[in-house]
Every structure is written in structure tokens, then in C-alpha cells.
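>>> Turn this into a model:
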Amino acid sequence: MQLTRSSTIIAACEIARTVPVHAAVADLSRDLGKALTSDEEGAAVVLDEDLERSPKAYVIDVQADGVHIRAADELGFVYGLYAISRELLGIADLWFWMDQEIAARETLQIDPAFTLESRPSPIRLRGWFINDEVLFFGWAIDGDELGPWRMAFEALLRLGGNMVIPGTGQLDTSRYEEEADRRGLVVAQHHAEPLGAEMFSHAYPELRPSYDEHPDLFEKLWLEAIRARAGRRTMWSLGFRGQGDLPFWIDDPRYDTDEDRGALIGKILKLQYDLVQEHDPGAACAVNLYGETLELFRGGHLSLPDDVVKIWADNGYGRMVSRRQGSHNPRVPALPEGGERAGAHGIYYHASFYDLQAAYTLTMLPSPTEKVVSELESVIAHGMTDAWLINCSAVRPHTYTLDLIAALWREGAVDVAAHRGAFVRRHFGKDAAREVARLYGEYFATAVAYGAHWDEKAGEQLPNCVTRDLVTQFLREPEAPSSRVAWLMQHDSLAEQVRSFEEMCARAAADYATYRDAVDHVGAGLDTHPRRLLAQTLGLQSRILEHSYRGAAHAMRALAFAADGAHWDAFYEAGRARRAFLGGDTAMRGSEHGVWHGFYANDAQADLSHSAWLLESLMHTIRVVGDGPEYVDWQRVALYPPETRDIRLLMTVEKHLDNLALWEAMDAIQGE
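Sure thing, here's the model as predicted:
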């Protein structure tokens, strides 16, 4: 028996004719066309109903008339179809996101004894939060703006997921929700957007967002959201926060005690729960114990409805403790203990994070993989198995971490070395596996530690965001330290902050340069496809980090020189910082090819090009102070030979150079 590209997929039962199954059928048909070249008649793939199967389970075996998938529900068939693609055709779950080069053959001979039975997952609901998804904006796949979302949903299903938060509701996510519904995924909601409702300030921009003042308007928005999704696959998020990812009392400061804050949130949670159960009876509801909500709950100030899934969150860096808010970092444990274990529990965990401090959306979760696995295994041991939501942002930079977490939600435990070896063999080939696996390990070892805890490791936002904080402080109030970086370092003056951060970034830039060289060395010995893939994964991420830290170090030197009145040197160092940040942006844009053209165009979070713009602004200020008002002295030094630069029969014989042209002239005479 053989499969060919002409093999048909037969839906032999009603449940196999639904929209979610049809979408997976289309994907397998596409995969048959990618992996096989023969147009001969091939064995059919037959979808049979088997009501004795558990939900979402499947069995695949070979019978006289073809390869049969037996399942009792939609996702059972969906997972079975993708299992054929993976196990028989060799198409990886992350094939799109990891640029798999699919080696086609004429036909696929099927062993008559082949059988494959799914195993139950230890996690009931498991999915991704496509959050901070700015790289999806402006990027289209073959002109299809929904294409990135379709490929993300497919990858999630291939990995065994069944739930998604399809985007951040500040923007209209309705069409992404519709696509998630079409794929059979449970739709959940952002912890900052209860019930998926429109934000109050968006609906009523002229009104103060106070529940005490406008309870009817808040409740109207909640009820509209519930009615819009009632009867569809949904895990409703209950909650009450501010107009963004912040506590509600930022907008309503009258609530100035934990008791009052907890009482109001608890009252609203009960109201929201009752509304959901009235309009969508029996629907799952969840409460996110995130940030301030966790502190109120742990402090005994917040009561929850009995029948909800309590979603506990990591701190954004892989540790199950409360997240840092500004400089407030109590690290409240986020694992249920004792009597808290009653009821249903889940997690919101970050494979990508954005906090304008030290986080990572362009690069991988920097915390040690072994610690991440240990933390998630502890989550399972604490009974937090009802729902896992993983923040994945734009997927591609985080494929390794997402694959690792999916292995955990499928198996309940993972051997890090074995998983890493399998991951690199699958995507880079067996010949490259040993060296590439070593590089993945070294990536996490190279991460910058900004604190004493294992989870206090930094991504690309540290060199970009802290640099922007300190440069802005210098331009606004150079005599005072920046309060915005107090979470990172405690110093009494801006000069001390600048000195400390420069030392940190200079070491990091050197470490990442060494690591980048190691990646390039391994890549040079690989075949074309794995070499390009290595360059666009570890190679690109090391360059983003190296350029960012190098830019930060030069920026700090510019501030130090400027504070000392050495304006020429300050201007030059600011230009070097600008060039370094632009180098990171150039590396991202240069990595784009094929379907990835435009992927990094909307780097709106770390935004390396914005860091470069700020350094260009600093250059302007330094030049005004150090070279004005004539603006000819630096130009003469940069352009004229020593024997003529002090002769001033004419003040100048050239038009004034702009800042960038002047910097280029400086670099020509003193660049490295």
C-alpha cells in the first residue's frame, strides 16, 4: 500500500465533515503534494467515527482500503491528520516557522502493520497567547494578511494545542477569532481585557474609567461581549484592571487600600461570572492571578467565584513568582499551596515577554532551559493542569521554547538534552545536530544576568530600553539619576548609573561577539539550507543582542564624555552607538527572504531603529553645545589636514555638513 500526491481523504462520518476537520484535511492534502511527486492513484486516508475513543484522541491503522483515522470528535481527527503528516510524511510541526526543506519522493510505502495511537495529554486546555504580535502587522504571506495567523493556528494544532488568545484587543481581533473558530480552537481572552470586551476608554473616551461612576456602561460592554461569543468555544476571562496592562486604581485612585481594591474586584468577578452563566450556561471561566491580582489574592483580600480556573502567571522570565511592576518586585510565589489547591488551576507563561525593561520579543526566553523545565514540571506537580496559556508573540523567534513547552504539555516531563537533540536533528539535520545543540546550550549561558536569581536574565529590551531611559534623563535633567532604572541599579547620580550600565553592556557585547563567531564558525561547515537556518535563528539573535549591547555601551560613553565637556568625543561615541543599533536592524531586515520579506519591518517594541534615532538626536544636542554657534571647528578638524585647519582667511569654504556627514568624516580619521 502506498500514498501518493493523488491520495484522497475520505470523510466517512458526519463529524469528519465539519469546518475544523476540513481545514486540517486541506493541510494534509497540501503536505501530500509537497512530500510526494507521483500522480498515480494512491491509498485513501479514511476518517472513521469511533465513539469509544476519548475526546481529542485518535488511532491510525492500515486496512485493506487505506489508512484509517478513528476518532470521536473534531480535534481527534485534526490531530490524527497532522500525525500522518508528521510521522509518515516527515513534515515537522513547526515546518513553516523553521523553514523546513521538504525532500520530495515519488510515493510513500506504508507498512501494513503500521499503527499509531495518541496518548492523553496531562494538560486539559493548552494554547498560545499571540500577544505583542507587532511583527505580524504589515507582514503578509503571499499577499494574505491573515496568512501569519493561519500558520500560527496550524502550528499550534500540530503541537497538540487546543486554545488560543488570537491577538491583543487594542486592535480589532474579530477576524482572528473567526479564523480560530474555524480551526476548532477554544478562544480565551487577554488578562487585561475581561470577557474580550471593548476597553471602556475606547468606547467612552470622554469619560473617566471608573466603575463607581459608570457601572451601567461597564456592564453594557461586558454583556455585549458575552452575547457576541455565547455558544462558541470560549474560556471566559473574568477580571477588572485598568485601561491597559495595569491596576484599575491607576485610573481610579480613590481605591487606596488592599481591602477596598480586593472588595471591588471580587464584586465584579461575581457579577461577570453570573452574566456568563446566564447567557452561555456551563461555559468555562477563568481568573488571572497576575500582577496586583495575585498580591490581593495571596493577601486574603480577594474572593473568587468557586467554579473558575485560577490562572497563575510567571514573572515574564520563566519563574512562577509575581512580575515586577516598575521597581516593585515582591516576587510573591505563584504556585498554589495548601488549601489553595482546591479547584481548577492553570498558568499563563511567557515564551516571549515585553516590559520596557529587560524582556525579549525578538530573541528567545533567556532563562536556563533546565530551570524552565523544572519550573513547569513543578507546575504539573502542583496540579495546575486545567489550562496552559503560553505567550508566543510572533512565533518565529521562539520556536525552540515553544517546541519545548509543547513537549511538556504532551508528555508531562522532558529530558532537556534529549529534546534539544531531537529538535536540532529535525530542523538542522543529523550531521549538524551535535554542534548546533551545543550552540543552543551556549546561547542561554551567554545571557546577561541583571540580578541574583536564575530567572533574572536579559533579552534585547535591556540595552535598548535602558539606553533610551538614560539618554532621555541626560537630555532632560542631567544632574539627577533616572528613577526609571531603579529596578536595575541603585545609584545616587546619573553619572554612576551611566558608568555601571556601560560596564555591563561592554562585557555583554564582547560575550555576544564571541558567541556570534562560534555560530558563524559552525555555520561555515554546514550545507546551504542548515547554514541559512542557523544564520536566521541563533546567528540573527546573537547579532541583535551584540549590536544592541554594543550600541548601549557606546551611548553610555557618549553621555560620560558629554558630562565631562568632551563634546567631540561624545558626538563621535553617539554616532558609533547609532551605527551599532542600526546594525542590529540591518541584520534583521537582511535575514528576510521568501515568505519572510517584511517580517521584521514593524519592530515596534525593542525598535532598534528608534534607539538609533534617539542617538542621532543626542548627536544633534551635543553638536549644538560643543560646536556652535559657528559649527565650523569640528568640520575643519574632520576635513582639513593638520597644516591648514588653523588657517582662517575664510571662515569656511564648504557648506556646513549635516550631523551624519560630519560623523562619517570623523570616523574616516579616527575609526577603528
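>>> from here on, contacts and neighbour counts on C-alpha atoms
Will do.
>>> Tell me the helix or strand right after whichever strand or helix holds residue 422.
Using DSSP states H and E, residue 422 maps to helix 416-428. Downstream of helix 416-428, the first helix or strand assigned by DSSP H and E is helix 433-446.
>>> And that following helix, what's buried?
By neighbour count on 16 or more other Cα atoms under 10 Å, the buried set for helix 433-446 is 433, 436-437, 439-441, 443-444, 446.
>>> Kindly present those as TSV, with separate columns for distance to residue 147.
Compiled in TSV, the buried residues of helix 433-446 are given as follows (distance: Cα to Cα, whole Å):
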residue	distance to residue 147
433	31
436	30
437	31
439	31
440	29
441	32
443	30
444	31
446	34
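>>> Second input sequence below; structure requested for side-by-side comparison:
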Amino acid sequence: MFLLSHATAIVAPTNLAKPVQYGLQMLVRDMEKVFGQKPQVNAGTSEWTIELRYASEEECSSLEEEAFRLHFQMGDGNSVMTIVGRDDLGLVYGMLHISKKYLEIDPFWFWAEIPVSRKEAVWIPAEEQESARPAVRYRGWFVNDEVCLIGWRKEYPPTEEIWFPVFETLLRCGGNMVIPGTDLPRSGIHHQLAHDMGLWVTHHHAEPLGAEMFLRAYPGVTPSYAQHPELFERLWREAIEKQKDEKIIWVLSFRGQGDAPFWSMDPVFDTPEKRGAMISKVVWRQYELIKEYVKHPVCCIALYGEISELYSGGYLDLPPDVIKVWADNGYGKMVSRRQGNENFRISSLPELSDSGKHGIYYHITFHDLQASNHFTMSPYSPQLMKQEIAAAFQAKANTYLLLNSGNIRQHLYTLDIVSEIWCFGTIDLEKQLCSYLRRFFSSHHQEMQELYERYFQSAIAYGKEEDEKAGEEFYHHPARKIISHWLTGKVDQTNEQLIWATGNVSFADQVRWYQQKCAAGSRRWSRLKKRGQEVMELLSEEDKIRFYDQFLFAIELHDTGCRGAVNLCQAYFAFKEEKYPLAFVHASQAHWDYREGLEALTRSEHGKWKNFYRLDVLTNIKSTVDNVDTLRRFIRMFGDSPDFFLWYKQYLMPETEKYIYLENTHRAVLEDDELARMLKKKFAADGKLPETGEAFK
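Presented below is the predicted three-dimensional model:
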């Protein structure tokens, strides 16, 4: 047995590469947490020594890229555990293997604030170990829609303080690839830090080769490759020259500015043949430029949106060694994504006869201004996730797996699932959930397992397909569209922006559909919230905080969102029947419900998480709260205006005062909240409203 303790010395080569320096920094910090004291590094050997070294030429023949081997040389008074790395990442993974398996440092320790168990020493079996070959060659995260990470601190773009935990966690999960953020200023540290930590860096499909957006570089110039090929190629060359010595997975693509089809700004390309020919021409030109600078480049192309359709139609000609990356629809199903009201659900997997290398881009978080999940766990089940990734692997799309990871903190459970799949090729979901809960919580694991399983059963099914489940954006984007349509006087017209969900029916039927869906969801989420609160009371104080942040927080966003949406719809129908005071009460209740969602964000901003939800501009709960506030003010114009005393007089003033009060002493205008609460109590007493915490029926 090899003894690991604070007295174990570490010997590393001089002039360590930056990725290994960062890996060593993590190992030293982990040992200090566990043993209470930092180990000595390059201060000489001791009775027990960890040695870091790169594999010899002979050893490289038996080690895969990014692999490591643990070798032991045991002796009296001088025992050595050697971490032999095939390359920089091999050494990094070797050190993190020690941290995870023997020091018991959880990959998500930072995001879930998992406590570290202090130990005097750890014994490691002195038996040679070698890392297993991962199921996926290139595997990592797209840190996308990362508004929480951006808004967490005042500095913009985010600093190393923000990005380091992201990349560290990815490495601890066995990942080796990242898109570090979405359209961030090039002055930021994100790209360089990812490279310095040993990760392969790849690009957003709207930013081919990682080049500057055309309209940023050339404002006012038409972004047409047909008209200005030399300007596009100048940007591409600049990007290639800057990154040619780094580990880059080059994204070849041609989309329009702002992540839209290029023909939206160049309408001459009005047929699939013309569009496919232009994309093929651009991709081949990008490929040729890269080959001028890089000997053996790794390239990929995202078959996303319209490019997938062109490829499936046979309109694209691509270089044969480019990895073709297929995407799910944002809801976990490997079919084409919904675009507005169009939802063709075309298979997004290669045919078995499709040659070359393939991979997938998969969402566990998404933002589509319709029904996606951003702050909450994916609403579709882990079983669907496992099924779809397995189908992709069966179709040989297993060279590359890019996972949309969002803001990390809210998606640890699903991140853990996919990290196990990309390492081992499959997963036992029940076993994984048991393990996950035991890592995060000290007790009551069976009760929590039942809650997690009920979470995915509680999600609103807005469509007939198994993946058509609603995340928390469903309670906000459609709600704001309903309010806008209502207040701009279009209630006699179908809301085109809701047809994707409701079908082409009248606006009143659209509101009724939305109300029914959210009412059914409210019943399930409120029951789950109640049970979750009961379980939370059984936990230790430390576990309570973690359980709230990792589970109950999401339930509250679903629960408050459902109730708010239902009361918004009730307000509409009361208004439609000219029951304006009742509509005002329902709108006020919706305002209070949605405001509870804001309070959930605040409760989860304790300690180091202060201001984590400051930049909520995607789900944008505050915007919904403000919209509903505007709505109830609007409703109050109908019957309580212009004096804003009439409803008080009609419904609340004692009968003995109604006809004899003096206006100069009884004209104080009640605030909306106060008036709404008084009217709610009055209507409930009269049997017009039930006294219940549920959404009003």
C-alpha cells in the first residue's frame, strides 16, 4: 500500500506546461483540504513520493492520447507512486483521478459546496492502474446563455475567478473540449484560460473558425460572401493565425449574422441548390485556409437548423475528414428543432451508410423563448436522454459530444449523467442517481430519489411527443406574449407567436389552452413542493441549503410560474366578462405568484452566490412581474378610474359610510397590493373566490 498524506512529497519536472501546472495546483489544494496542510512540491523526496513524468517513447506506444498510468516502486523508506502521462492532459487526468478516487473530492464540490472529509492519511493499493479509454474522443461543454456567470460579478467580461471553476469541473468530469461562452468580448480571458488548462477549444456554429463577426469588423458593409469574399477571408485568416498553435477543433460553417441563415441578408440565394452550393464553397475555402497553417487539423461542421436540412437533402459537399455534428431539438430528442411555429421533427442522426466521423450537440438546458428550461433541470426524463445518446452512438455519432451546459450550477444532476455516458458509453440511471444523492447529501436518500423521479413526471406535456415537456420559460414567455396581445387590442386575432403550442385557434382558446395546461401542472408541482419541504425538514442544516439550491429551488420556479400563469388567464376571462374588480384581483394574484419566483432566486443567492441571478435576462422573471403589474394597472382603469376610489367605495366601504362620507377626508388612494388584498378577502367571503393558496379556479 502507498501512503498519501500531508507528508507525501511531490516531484514534478521543471518548466511544467501550463495545463500540468493547473492540474498540480488542483491536487495540492485537494490534499491541503483533506490533510489540513499543503504537501511539499519539488523540495526533495520523502519516505512517500508522488512523481509526475511524461511517458517515454516506448511507453507511448501502449498509451492512448490523454491517457495516464499509475506505477508503483515500493521500498523501505522510499516508496514512489509515479503518474505517467501520455501528454499534458494525461498527467492532469492522473492527478484528478487521485483526487476523486482516494481523496474523495467530488467533481461538483465548488457548485454544490460539498464538504470535504478531513483525513490523517489515505492508503492506495500499490497496483499498476491505467486509465480506461473514454467512449467519446472529443467531449465537453458549450457554456451557452451564461447570463448567471456574466452577471455574478461586476467585471465584464468574466474574469478567471468565474471561468476557472467551470473548466476545472469539466476536467474533473473527464471532459476535454469547451466552447468558452457565447459571443464574449475578445479581450476576455475565457479562450486563453481554457487553452492554458489543456482543453480543446471549439467554436459556436455562428462564429466559424472563431473569427470576428463580419458586421462588427465591417459595420455598414453588406455581409455577403458573394460580394465581399476577400473581407470574410481576411477575418478567417486572422482567426487561424491567432489559434494555429493551440488545440482547436475548427468549426467550419457559414451562417448569417446573429445566428440566422445567411440568405436572410442575401435573398438572391432562394433555392436549396443555391444555398447548398454557397455553404459548400465557403466550407471548402475555410478548410483550405486552415490546411495552410495547421498540418493535421481537427475540423467539424454543425448540422444544425437549415444546414441539417440541406445536408439531408443532398445539397452539401463537405471535406471527407470533417466531423459532422448532429443536434437534438433543444428538448433532448435527436430531431430537427422547432423554428417558430414550424416543427418538422426530421431525424437528426446520420444514416448507417453515411461515411466519415460524426458527433452530437446535445442540450440539457436551452433558451428558445417558448418552453425551454434555463434555470431548472431539463424537463424531459433521464431515460429519454440515455435513449437518444445511445441511438446516436449506435449510428456511429460517437467521435464528438458537445453538451449545452448553461450556467453549470443548476444542472449538476444531468451534467453528471452525461459525463458518465461520455466516459463509459452507457449508464445505469438508478445506480447513478443513488450514487449522486449519496455524494451530495448525508441522509434520507430514498426520499430524495423518489422526489427526483417525480420531478420529471411533473413536467407539463405541452405536446404529444415524449420530449415535448415544459421548462420554466413556459410560464414566462407565453405569459408576456398574452399580455402584450391583450393590451395592444388584438384579442380578436389569433396570437401567431403561440400557434406552436396551441394550434391555430382563437386568442380566447389559446388563453384557455394555456390555463388548462398550467392548472394541471400547478397541481403536480404544488404536491411535489409540499413533499420536498417535508423532506427538507428532515435534513441537517448544511444539507437543507444544498437541497434547496439543487432541487427545491427549481420546484418553486415551476410552482410559482404555473400559479402565476393560471391567474393571468383567469384575469383575462374575468376581464372579458367585464368583471373588472375580479380581473384585477386575479392579475394581482398572478403578480404575487410571479414575485415569489423572484424571491426564490434571492434565497439561492447566499454566501458566494450573491448576485448569481442578477442578470436574469433570458427567462426574465422580473420582466414578467413588471408586465403583470402593468396589466393590473390597466385593468384598474376600467371602473376604478379616474379617482381610484370607486372600487373601495363600492365593495369595501361600510354601508353606514357610503352615502355620508366627506371626500376631503376619505379620498386616500389605496396602493394596488392593498386594494387587491382587501378585494380578494371580500370576494372570498362572498363565495366568488376560494380561500386557497392554489391558483384561483
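>>> ok, so of the buried residues of helix 433-446 of the first structure, who is nearest residue 465 of the first structure?
Comparing the buried residues of helix 433-446 of the first structure against residue 465 of the first structure with Cα to Cα places residue 446 closest, at 19.8 Å.
>>> is it true that the closest one touches residue 511?
Yes. Assessed by Cα atoms under 8 Å, residue 446 of the first structure is found in contact with residue 511 at 6.7 Å.
>>> Go ahead and flag the most central residue of the second structure.
residue 406 (2.5 Å; Cα atoms, centre = their mean).
>>> Distance-wise, check that one relative to residue 316 of the second structure.
Distance, residue 406 of the second structure to residue 316 of the second structure, by Cα to Cα, to the nearest Å: 31 Å.
>>> just residue 384 of the second structure next, same as before
31 Å.
>>> What about residue 250 of the second structure, how many residues nearby?
By other Cα atoms under 10 Å, the residues close to residue 250 of the second structure number 26.
>>> Oh, that last question was meant for residue 342 of the first structure, not what I typed.
11.
>>> any idea how far it lies from residue 385 of the first structure?
Residue 342 of the first structure is 13 Å from residue 385 of the first structure, by Cα to Cα.
>>> ok, now which ones touch residue 201 of the first structure?
Counting by Cα atoms under 8 Å, 6 or more residues apart in numbering, residue 201 of the first structure touches 207-209, 243.
>>> neighbour-wise, which of those residues leads?
Ranked by the number of neighbours (other Cα under 10 Å), the contacts of residue 201 of the first structure place residue 209 first, at 23 neighbours.
>>> mind listing what the aligned partner of that residue in the second structure touches?
Taking TM-score structural alignment, the alignment pairs residue 209 of the first structure with residue 223 from the second structure. By Cα under 8 Å, 6+ apart, residue 223 of the second structure lies in contact with 214-215, 256-257, 265.
>>> Repeat that for residue 253 of the second structure.
205-208, 279, 282-283, 301-302.
>>> Determine the angle, from 0 to 180 degrees, between the longest helix along the first structure and helix 433-446.
Counting residues, the longest helix found in the first structure (DSSP state H) is helix 494-524. Helix 494-524 of the first structure runs at 180 degrees relative to helix 433-446, counting by axes from the mean of the first three to the mean of the last three Cα atoms, to 10 degrees.
>>> Tell me the helix or strand right after helix 494-524 of the first structure.
Counting by DSSP H and E, what follows helix 494-524 of the first structure is helix 528-534.
>>> so that next one corresponds to what in the second structure?
Against the second structure, helix 528-534 of the first structure falls on residues 541-547 (TM-score structural alignment).
>>> How many neighbouring residues does the corresponding residue of the first structure for residue 625 of the second structure have?
Per TM-score structural alignment, the equivalent position to residue 625 of the second structure in the first structure is residue 612. Using other Cα under 10 Å, residue 612 of the first structure has 28 other residues around it.
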